[in-house]
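*Asks:* My questions are about this predicted structure, shown below with the sequence.
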Amino acid sequence: MRKGHATTPSIRTTSPPPPAGRPGTVDVSGFEDPRVAAATYRAAGLWTGRTLGNLLRDSASQHPNRTAVVAGGRRWTYAELDRRVDAIAAGTRSRGLDRGERVVVQLPSGGEFLPVLFGLARAGVVPVLALPAHRRTELTAVARAAQAVALVVPGVHARFDHRPLARAVQQDVPSVRTVVVAGDLAGPEDDGRDGWCTLSDLEIGGRPAAHVTGPGGPGPEPSDTALVLLSGGTTGTPKLIARTHDDYAWNAVASADAAGLDATSTYLAALPVAHNFTLVSPGTVGAVAVGATVVVAPSPDPATVFGLVARHGVTHTAAVPSLLATWLDERLAPTGPVEDLSSLRVVQVGGARLDDTTAAGVQGLLGARLQQVFGMAEGLNCYTALDDPDDLVTTTQGRPLSEWDEIRVVDDAGHGVPDGAPGHLLTRGPATIRDYLAAPAGTDGFTADGFYRTGDLVRRLPSGHLVVVGRAKELVNRSGEKISPAEVEGHLLAHPGITAAAVVAVPDPERGERTVAVLVGGAGVPDRRTIAVFFAERGVAAYKVPDAVVRRERLPLTAIGKIDRAAVLADVGSG
């Protein structure tokens, strides 16, 4: 394997093995049966039988006095974090929550998230990770779909009181019998008599506890569900993604290796901590798995992030493209103190397609190696290697994490397409789920032989690297021509007068659909005629020039920093 990628089982061949994710790399016969695949992953040493609680316990044993977490002006060593997790796990059990039951966790980035995550996981109780921005509609839908028995919420966060929200969800979902508040209770009625308590009370009730063997029996098995993530869709009720201890632990450790993250590293969680990217690519769980320090940023703005990098010697961090652009802009034209970022070694970007022009500027402006990350909460992770040639780092979204990640790129009929041709991405592997939890009837996310239909359109290079073209459902059908919004956005962002772009389709009576580009860039934003000339100079087909151009001061973003395309479409309407 290449430097910067996870170690996988050696393959006995007379010639170098094919690139990761290519047919023939490993023997996957019979893997349509998930039991066969699981047994093979264990025999091959990928799934090692470690639970998330074991990951932390091992790091605490090896590095008890090393700083584990820095958040909100507080810090905990690995030994201290491990004791907190034990207390939360035991307190959880003492309140009658049993192994396998599900708890919706709606905590912001801060010092409480990781102890709660690992505490529940160590007890065998399953955290279902909601976002702080969720309100009654979303939270009720998630709690009901998960058949949750408890909620963990902040008190007041970002000037919003989550306690009345928790009370409403408890009323809406009869299975919710317990509410834990990471803060003060709302009033005397919210006490232990009706199932409410504070996180501090939960911890105090669980001390001392060296191991969790109290009410409810022993801790989890590696094959048990470790946590439940929400699908990344921006519309409708999110689907529930159940990840096991086996697959999530492997994902974390292998991703840490791919990113060059080890016990000497410091990882800055700048994105929301409940997002899979910030958890396991390698994220906070990967950092804990290797004994690194996690610094939690209260805000992802450049001043906060750069200050934390300088103050704590941050070596690794991650961003989505829109956030990365603000960091680069600040570095290019500082509005405040110019911080020392010399400790920074790797800046990851994922969550959406990064345009090539922005990618090329990372090394020069931040002084760190760019690592493109393409993945999904359903399991697959792809990375550019730290020693990949620059042209691959800036123009591709990496290769699958291991040789055991199977990749198919197919046409609309399900037939394989040649390298370089765009197609639908299907995947199966040691971190990829086989079905959604409590999936509604008719969910068509998986093939009969266990491949996950990602919904992404990609091109695969002969090297095995993937180039993300867009989302299948986002393709614009304009007079029979298929247009990828992501591709058009990439060309638009290459124009010096454009700092952000979103391309959406609106109905058109003559062409079926037409494209509207919403552009940000101040007075320098070009008009459609200028864009047409610019595209022609770049050798781009004329039909890809947006049919209309709209200027805006900023683009709407989702809670995790992605462009909110539904909001963009609502803004431009059908006029």
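*Replies:* Perfect, I can see it now. Residues are numbered from 1 along each chain as shown.
*Asks:* CA only for contacts and neighbour counts going forward, please
*Replies:* Noted.
*Asks:* Give me the distance between the two termini of stretch 515-528.
*Replies:* For stretch 515-528, the separation between the terminal residues is 12 Å (Cα to Cα, to the nearest Å).
*Asks:* Following the chain onward from the longest helix along the chain, which element is next?
*Replies:* Using DSSP state H, we find that the single longest helix of the chain is helix 78-94. For helix 78-94, the following helix or strand on the C-terminal side (DSSP states H and E) is strand 102-105.
*Asks:* picking up where we left off before, what helices and strands are in contact with the longest helix of the chain?
*Replies:* helix 52-62, strand 67-71, helix 113-123, helix 199-205 (3 or more Cα pairs under 8 Å, 6 or more residues apart in numbering; DSSP states H and E).
*Asks:* who's in contact with stretch 126-141?
*Replies:* With Cα atoms under 8 Å, 6 or more residues apart in numbering as the test, stretch 126-141 has contacts from 99-108, 117, 120-121, 142, 146, 165, 168-169, 172-173, 225-230, 237, 274, 559.
*Asks:* on that earlier part again, how far does the longest helix of the chain sit from its chain's centre?
*Replies:* Mean-position distance between helix 78-94 and its chain equals 26 Å (Cα atoms, centre = their mean, to the nearest Å).
*Asks:* Report the angle between that helix and strand 67-71.
*Replies:* Relative orientation of helix 78-94 versus strand 67-71 (axes from the mean of the first three to the mean of the last three Cα atoms, to 10 degrees): 70 degrees.
*Asks:* Tell me the buried residues in stretch 405-419?
*Replies:* By neighbour count on 16 or more other Cα atoms under 10 Å, the buried set for stretch 405-419 is Asp405, Glu406, Ile407, Arg408, Val409, Val410, Val417.
*Asks:* A further structure is provided below for comparison with the first:
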Amino acid sequence: MNAALDGLTPWPEELAETYCKGGCWQKQNLASWFTEKVSNKENIVLSGLGIDGKPQDLTGKELHLCVQALAQGLAKLNIQPSEKVVLQMGNTNSFVITLFALFELGAIPVMALPGHRYREIEHFLNLTKARTWIAGDNEENSPIPDLAVKLKEGVPSLQNIILDKQDTGPFHSLGSLLENNEILESTNLGHAADPAGIAVLLCSGGTTGLPKLIPRTHRDYLFNAKASAEVCELDEKDGYLVALPAGHNFPLACPGILGAFEQGARVVMCPSPSPDIAYQWITDTNATVTALVPPLVRVWLQNAELGFETPSTLRLLQVGGSRLDADLAQRIPNELGCKLQQVFGMAEGLLNFTRSKDPDLLVQKTQGRPLSELDEIRIVDNQGQDVPSGQRGELWTRGPYTLRGYYKDQKANDSSFSADGYYKSGDLVRRLSSGHLIVEGRIKEVIRRGAETIPAESLETHLSLHSEIKAAAVIGLPCERLGQQVCAVLVNQKETGPTLTLNEVRHFLIEEGVAHFMLPDSIEYVPELPFTAVGKVAYQQLISTFSNPSPKTTH
């Protein structure tokens, strides 16, 4: 069996033929595409922090040489075509170089996120049988070195730990792997990769348990990026600022890094989305397009209220990740001085965009319409029956860039896909006569804290393991800065006596290997959890109770 197809649920032959004839799928892989788009460019195509932590500009030729050199260095570690490699890096030039070096080798990156810790990384390593973890971030007090030690001790199959730091101790240094490498043909094995095979494994922002992995093929992911770039009207005069964590689907390929390279635009790896840092990078590089989540939009608007002007080169702000309030949407053109594009998508595939010619009302109050004419949409009730037009229901979808199954997770596939291959998104939407969608929530409880999706049920499971906690409910409370903050509502095991502090709860969860971004921002105690008439936790009641807590109840 072709190793690149291992863990991939294929599209039915008749649909695959339709997608090929429709021009969605091309006979090209990411390695050969990257060489074609970048290798001969004399202009700057990538700006960001280099390995030394200083700003670095790379022309297309320079970037391509760096990619080839690193591919040669990685080949010395015996990384093979179709081998999985867990990639967990911040927004630096090294992220881009490493990603395409892996494509050059024909290896398959597993896109871990910066906030992932031992529990998630161990899961990815074991599920994919990856022997290599490549990691780095922009933090001064980085948790990565300690995590490296813990992974080395706890995962026997992990053979190669590569850190994007100058002082890596006993581990491999990305910089040393880049140096003194003769460019050999043996490193471009990725150019022979099957376009129908897995190119990258994305992380699902799902609602329960450990993250699922999403197999994206070369041909579907290239279509994803190319079509997105066209909708955003990117061209060679643009600069795309990567403000959100680069391992997310949104800044990677919607249009993101891939879409920018497709159109000859410059990619700018911004180390932080905060206005004081992002604005400087926009100014220094003349960036024109970026993407944010709604809580960050609020921060940028607050910055404008204080009299700080958004750099004049910014022409388009994409907003996605969760629903953008209409009142914020209306403020963006006047206060930030750029056009708004709403984006509603998922790493599993389907993308919806508002278009530049859409009336203001649709741009401000909807989350866009599907990217491709071959995207198929159903909006169904809880019995799987289509609802009348304009009514709310769960979004089901299939299409040329939407997965047909998660990576090696039959249990999830059984519950997440219909018999005829529609992906059950869990999103509650309404569809207008124009085809635009309005997102109205999710079926399962998730908390959207900044750019991260936190499954309440998973965190509740961890909390319930503590000997002093009888029961736990996790809720999202309104937060101007983050959109929502995480609140753990706890029932003490003993009716009287001391209760755990917030720091004690957070420390326990860290010891359990819970990702840092999932840790509670606050805790509250109740004698018993409230329940609905059908025996479910009354989350809305808890949210109403603690949205404006008294000073005595916040720990």
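*Replies:* Sure thing, it's come through. Every value quoted in this text rests on a predicted model; they were computed, and no experiment measured them.
*Asks:* How close are the two chains, by TM-score?
*Replies:* TM-score of the superposed chains, computed with TM-score structural alignment, normalised by the length of structure 2, equals 0.78; 471 aligned residues with a Cα RMSD of 3.1 Å.
*Asks:* Does Val228 of structure 1 touch Lys239 like I think?
*Replies:* No: using Cα atoms under 8 Å, Val228 of structure 1 makes no contact with Lys239, being 9.8 Å away.
*Asks:* And the two? Which one has more around it.
*Replies:* Comparing Val228 of structure 1 with Lys239 by other Cα atoms under 10 Å, the one with more neighbours is Val228, at 24 against 21.
*Asks:* Show me what the more buried one lines up with in structure 2.
*Replies:* In structure 2, the residue paired with Val228 of structure 1 is Leu201, using TM-score structural alignment.
*Asks:* In contact with its match, which residues?
*Replies:* Ile108, Pro109, Val110, Met111, Leu213, Ile214, Pro215, Arg216.
*Asks:* Doesn't it belong to a strand?
*Replies:* Yes: the assignment for Leu201 of structure 2 (DSSP: H, G, I helix; E, B strand; the rest coil) places it in a strand.
*Asks:* rewinding a little: read off where the longest helix of structure 1 ends up in structure 2.
*Replies:* The alignment of helix 78-94 of structure 1 onto structure 2 (TM-score structural alignment) spans residues 60-76.
*Asks:* Then stretch 251-262 of structure 1?
*Replies:* Residue span in structure 2 matched to stretch 251-262 of structure 1, by TM-score structural alignment: 224-235.
*Asks:* Same question for stretch 288-302 of structure 1.
*Replies:* Going by TM-score structural alignment: stretch 288-302 of structure 1 matches residues 261-275.
*Asks:* Mind listing what's buried along the matching stretch?
*Replies:* Those would be 261-273, 275, for stretch 261-275 of structure 2 by 16+ other Cα under 10 Å.
*Asks:* Out of those, which two sit at the greatest distance?
*Replies:* Spanning the widest gap among these are Glu262 and Pro275, at 27.4 Å by Cα to Cα.
*Asks:* Buried residues of stretch 175-187 of structure 1, list them for me.
*Replies:* In stretch 175-187 of structure 1, counting by 16+ other Cα under 10 Å, buried: Val176, Arg177, Thr178, Val179, Val180, Val181, Ala182, Gly183, Asp184, Leu185, Ala186.
*Asks:* of those, closest to Asp435 of structure 1?
*Replies:* Closest approach to Asp435 of structure 1 among these (Cα to Cα): Val176, at 24.8 Å.
*Asks:* Would you state the strands of the stretch 451-575 of structure 1 in chain order?
*Replies:* For the stretch 451-575 of structure 1, the strands defined by DSSP state E, counting those that start in this stretch occupy 452-460, 466-471, 476-478, 481-483, 500-508, 512-520, 548-551.
*Asks:* With the stretch 101-250 of structure 2 instead?
*Replies:* Under DSSP E, counting those that start in this stretch, the stretch 101-250 of structure 2 gives strands at 108-111, 132-136, 160-163, 172-173, 198-203, 213-217, 239-242.
*Asks:* can you list those in JSON lines and add distance to Leu361 of structure 2?
*Replies:* Shown next, in JSON lines, are the strands of the stretch 101-250 of structure 2 (distance: least, Cα to Cα, whole Å):
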{"stretch": "strand 108-111", "distance to Leu361 of structure 2": "36"}
{"stretch": "strand 132-136", "distance to Leu361 of structure 2": "42"}
{"stretch": "strand 160-163", "distance to Leu361 of structure 2": "47"}
{"stretch": "strand 172-173", "distance to Leu361 of structure 2": "51"}
{"stretch": "strand 198-203", "distance to Leu361 of structure 2": "33"}
{"stretch": "strand 213-217", "distance to Leu361 of structure 2": "34"}
{"stretch": "strand 239-242", "distance to Leu361 of structure 2": "26"}
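*Asks:* Deepest in the core, which of the ones you listed is it.
*Replies:* strand 239-242 (a mean of 28; mean count of other Cα atoms under 10 Å).
*Asks:* quick one on the thing from earlier: out of the strands of the stretch 101-250 of structure 2, which comes closest to Glu394 of structure 2?
*Replies:* strand 213-217 (20.4 Å).
*Asks:* For that closest one, give me the average deviation versus structure 1.
*Replies:* Superposing on structure 1 and averaging over aligned pairs (mean Cα distance after the TM-score superposition for structure 1), strand 213-217 of structure 2 comes out at 0.8 Å.
*Asks:* Tell me how far that strand lies from the chain's centre.
*Replies:* Centroid separation for strand 213-217 of structure 2 versus its chain: 13 Å, with Cα atoms, centre = their mean.
*Asks:* Who are the packing partners of that strand?
*Replies:* Under the contact rule (3+ Cα pairs under 8 Å, 6+ apart), strand 213-217 of structure 2 is packed against strand 198-203.
*Asks:* Next, the angle from the strand it packs on to helix 30-38.
*Replies:* Using the same axes, to 10 degrees, strand 198-203 of structure 2 lies at 90 degrees relative to helix 30-38.
*Asks:* circling back to that earlier point, would you turn the helices and strands packed on helix 78-94 of structure 1 into CSV with mean neighbour count and distance to Trp250 of structure 1?
*Replies:* Formatted as CSV, the helices and strands packed on helix 78-94 of structure 1 follow (neighbours: other Cα atoms under 10 Å; distance: least, Cα to Cα, whole Å):
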stretch, mean neighbour count, distance to Trp250 of structure 1
helix 52-62, 21, 10
strand 67-71, 22, 20
helix 113-123, 26, 16
helix 199-205, 19, 29
